[in-house]
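Undergrad: my questions concern the predicted model and sequence given below.
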Amino acid sequence: MRQRSVARAATTAGMHAALLAGAFFSALPFLWLLTTSLKPEKAVFSPPLLIPTRFEWMNYARAMQVAPFDRFFLNSAIMAVGITVTQTVFSGLAGYALARMHFPAKHLFFITVLAAMMIPQQVTLIPGFLIVSRLGWIDTYAALIVPRATSAFAVLLFRQSFLSIPVEIEEAARIDGAGTLTIIARVVAPLSRPVVAASAIFSFLFAWNDFLWPLVVTNSTRMQTVQVGLAMFSGRYGTFWTLLAAATVVALLPSVLAFLAGQRRFIEGIASSAVKG
């Protein structure tokens, strides 16, 4: 009996050690980024020490002075919030239609949504740019937000979640005189808060960290986002690695805070959306 307890304890300790090692190596790039942001410029090419011998806190102040990062952060915030709100609303409505309503070619629409998830963003880049250009939206918030106001992944996420809600609840609301939009807003949405949170977090993280599309549809510094602004640290004569690392750490903070704030709802939403197919 004692030998079994010892073997079980040894197995548990080994599993924890393996998990801790995996977690450390997963976090190592982020730790390296953080320590690089605090190193003097000359120490970047010195022996690769994880902890700097001298902390250069002024790297953050200098990084924010290289470019108008206050404007970049404002543009990224407007774009991320706009995409998050529109994707959540429109994808939720589309997901409800695919889950509850009956109309011709419904299954064909659902297959089309699934197929849209398999198309890389680079394939739609040129057609999307041409449409935005002909609408006269280049260098505007409309170009940053409207083309990504829906998401095939979010539609699928909402559809799978709505299928798990008993139809009887909605039928009871209809008997009381509620319309479709009222049912969605007051019955279905409150019951799907974890999925709404998961979709919002996905949308926000995607929008905040997007680089390619804002680079294509913005020309002036006034409309560029923070991810595009980070490219200013790389020039013809080299890259300012410590300043780039400092600016990247600051740019990562909204993503990290958004995930930590909705982590529990995020996990619940992913789990609940897989209950029923």
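TA: Arrived safely.

Undergrad: only C-alpha atoms from now on, for both contacts and neighbour counts.
TA: Will do.

Undergrad: for the helix or strand hosting residue 83, packing partners?
TA: Assigned by DSSP states H and E, residue 83 falls within helix 69-100. Other elements packing on helix 69-100 under the criterion 3 or more CA pairs under 8 Å, 6 or more residues apart in numbering; DSSP states H and E are helix 141-145, helix 152-163, helix 193-209, helix 226-229.

Undergrad: tell me the first helix or strand C-terminal of it.
TA: helix 106-116.

Undergrad: any idea how many residues pack against residue 102?
TA: Neighbour count for residue 102, taken as other CA atoms under 10 Å: 10.

Undergrad: which residues touch the residue most central in space within the chain?
TA: Nearest to the mean C-alpha position of the chain, counting by CA atoms, centre = their mean, stands residue 205 at 1.8 Å. Listed by CA atoms under 8 Å, 6 or more residues apart in numbering, the contact set of residue 205 reads 80, 255.

Undergrad: ok, 7 Å please
TA: Residues near residue 205 by CA atoms under 7 Å, 6 or more residues apart in numbering: residue 255.

Undergrad: how about residue 219?
TA: Contact partners of residue 219, counting by CA under 7 Å, 6+ apart, are residue 139.

Undergrad: does it count as helix, strand or coil?
TA: Recorded secondary structure, residue 219: coil (DSSP: H, G, I helix; E, B strand; the rest coil).

Undergrad: and the gap between the closest residue to residue 150 other than its chain neighbours and residue 31?
TA: Nearest residue to residue 150, sequence neighbours excluded (CA to CA, 6 or more residues apart in numbering): residue 87, at 4.5 Å. Remark: distance between residue 87 and residue 31 (CA to CA, to the nearest Å) = 33 Å.

Undergrad: ok, the two, which is more surrounded?
TA: Neighbours were counted for residue 87 and for residue 31 using other CA under 10 Å; residue 87 has more, 26 against 15.

Undergrad: and that one, how far is that from residue 166?
TA: 25 Å.

Undergrad: then this one, side by side with the first:
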Amino acid sequence: MSAARPGPGRTRRRLRAVVANAAVALLTLVTLLPLAWMVTVSFMPRGESSHSPPPFWPSRWSWENYYELLVRREIDGAWFDYRILPALWNSLTVAALATLFGLLLTVPAGYALAKLQFTGRARVLKLLIATLVIPGQVAMLPLFLLMKEVGLVNSYAGLILPSLAGIFAVLFVRQATLNIPDEMLDAARLDGAGEGRIFVSIVLPLLAPITVTLALFMFLAAWNDFLWPLIILTDQHRYTLPVAVAAIAREHSGDGELMMAAAVVTTLPVLLIFLALQRYYMTGLLGGSVKG
């Protein structure tokens, strides 16, 4: 007996799958190619990336750029210190604190707007949605003057406080919390559980993927923020990594290999965090709901 030939419908489905996979592979290649070139340039000897056309692979692999960037060394009797490692620690500290305290404020606020009844809830929600259309840069000048009045200029508190009550984060949590069945919460209340116990024992476990996704968003926002740290910080010893890298770029604008090494140092920590939390992140981002 001869094997049955696949029908035209099955052939078309296979063809569409092949085309879709090829498109995804091409898009992935286009996305990863600049990152791969950034890494290879960081290992090139000085001046090699300025050739025309620029090479993709270094003629010889060298750690010189990382050594000069990360190690304080003496040249002609003078000490050169780019302060990348202190700036890296500053960024880790600021991003971790901003994420921790931001979650402590926004997750309960989102739950309250979704499930608790209180006077003015609808008005608060409309006000939060309306403020989303206001660019953050517009508020930076009055925010800086406010930080100056309370003595928080050039401090980590002044750097972190404006990012704690993120409107997008509150609305993000609220939208996810709306999918928790009210019957589940009402049953817990009938059993004598208080609102705090309900929030900790029922709501938080159900919102775990959403919370991890939000934490990643907050961490990345604090880690990559450049403009507000540049405005609020005046002491180079308190610089975060983007500001420190920008300061180095002003002094070494033509040194592409050193700048690429600084970009790798800036990108690597957040890439590792994303890979570690990828399972929770994809669940929260693609799921977009909580099943009761």
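TA: Now that the structure is in, tell me what you want to look at. For clarity, every value in this text was computed on a predicted model and none was experimentally measured.

Undergrad: return the residue of structure 2 aligned against the residue nearest to residue 150 of structure 1.
TA: Mapped onto structure 2 by TM-score structural alignment, residue 87 of structure 1 lines up with residue 102.

Undergrad: quick check: that match touching residue 164?
TA: Yes. With contacts counted by CA atoms under 7 Å, residue 102 of structure 2 reaches residue 164, the gap being 4.3 Å.

Undergrad: check the mean deviation of the helix holding residue 83 of structure 1 from structure 2.
TA: Aligned to structure 2 and superposed, helix 69-100 of structure 1 gives a mean residue distance of 1.0 Å (mean CA distance after the TM-score superposition for structure 1).

Undergrad: quick one: buried residues of that helix?
TA: Residues 69, 71-73, 75-99 are the ones in helix 69-100 of structure 1 that count as buried (16 or more other CA atoms under 10 Å).

Undergrad: quick one: that helix to helix 193-209, angle?
TA: 140 degrees (axes from the mean of the first three to the mean of the last three CA atoms, to 10 degrees).

Undergrad: quick one: helix 69-100 of structure 1 to chain centroid distance?
TA: In terms of CA atoms, centre = their mean, to the nearest Å, the centre of helix 69-100 of structure 1 is found 11 Å from the chain centre.

Undergrad: can you give me the buried ones in the top helix by length along structure 1?
TA: Longest helix in structure 1, counting residues (DSSP state H): helix 2-37. Neighbour counts over helix 2-37 of structure 1 (16+ other CA under 10 Å) mark 33-37 as buried.

Undergrad: other SSEs contacting it?
TA: Applying 3 or more CA pairs under 7 Å, 6 or more residues apart in numbering; DSSP states H and E, one finds that helix 2-37 of structure 1 makes contact with helix 241-261.

Undergrad: show residues contacting the helix or strand following the helix it packs on.
TA: Next helix or strand after helix 241-261 of structure 1 toward the C-terminus (DSSP H and E): helix 263-272. Contact partners of helix 263-272 of structure 1, identified using CA under 7 Å, 6+ apart, comprise 161, 194-195, 197-198.

Undergrad: what's around the residue mapped onto residue 163 of structure 1 from structure 2, how many residues?
TA: Matched by TM-score structural alignment, residue 163 of structure 1 corresponds to residue 178 in structure 2. Residue 178 of structure 2 has 16 neighbours, counted by other CA under 10 Å.

Undergrad: what's the spacing between residue 178 of structure 2 and residue 124 of structure 2?
TA: If you go by CA to CA, the gap between residue 178 of structure 2 and residue 124 of structure 2 works out to 16 Å.

Undergrad: over to residue 34 of structure 2?
TA: Remark: distance between residue 34 of structure 2 and residue 124 of structure 2 (CA to CA) = 43 Å.

Undergrad: same deal with residue 207 of structure 2?
TA: 22 Å.

Undergrad: of the two, who's got more company?
TA: Taking neighbours as other CA under 10 Å, residue 207 of structure 2 and residue 124 compare with residue 207 leading, 21 against 12.

Undergrad: distance of the more buried one from residue 108 of structure 2?
TA: Residue 207 of structure 2 is 11 Å from residue 108 of structure 2, by CA to CA.

Undergrad: what does residue 262 of structure 1 align to in structure 2?
TA: Matched by TM-score structural alignment, residue 262 of structure 1 corresponds to residue 277 in structure 2.

Undergrad: same deal with residue 99 of structure 1?
TA: Using TM-score structural alignment, the partner of residue 99 of structure 1 in structure 2 is residue 114.

Undergrad: same question, residue 117 of structure 1
TA: So, by TM-score structural alignment, residue 117 of structure 1 is matched to residue 132.

Undergrad: report the secondary structure state of residue 49 of structure 1.
TA: Three-state call for residue 49 of structure 1 (three-state DSSP): coil.

Undergrad: what residues are up against the equivalent of it over in structure 2?
TA: Counting by TM-score structural alignment, residue 49 of structure 1 corresponds to residue 55 in structure 2. The contact partners of residue 55 of structure 2, taken as CA under 7 Å, 6+ apart, are residue 49.

Undergrad: one more pass at 10 Å, please.
TA: Shown in contact with residue 55 of structure 2 (CA atoms under 10 Å, 6 or more residues apart in numbering): 37, 40-41, 44, 48-49.

Undergrad: and residue 262 of structure 2, how far is that from residue 66 of structure 2?
TA: For residue 262 of structure 2 relative to residue 66 of structure 2 (CA to CA), the value is 8 Å.

Undergrad: oops, could you answer that again for residue 123 of structure 2 instead?
TA: Distance from residue 123 of structure 2 to residue 66 of structure 2, counting by CA to CA: 53 Å.
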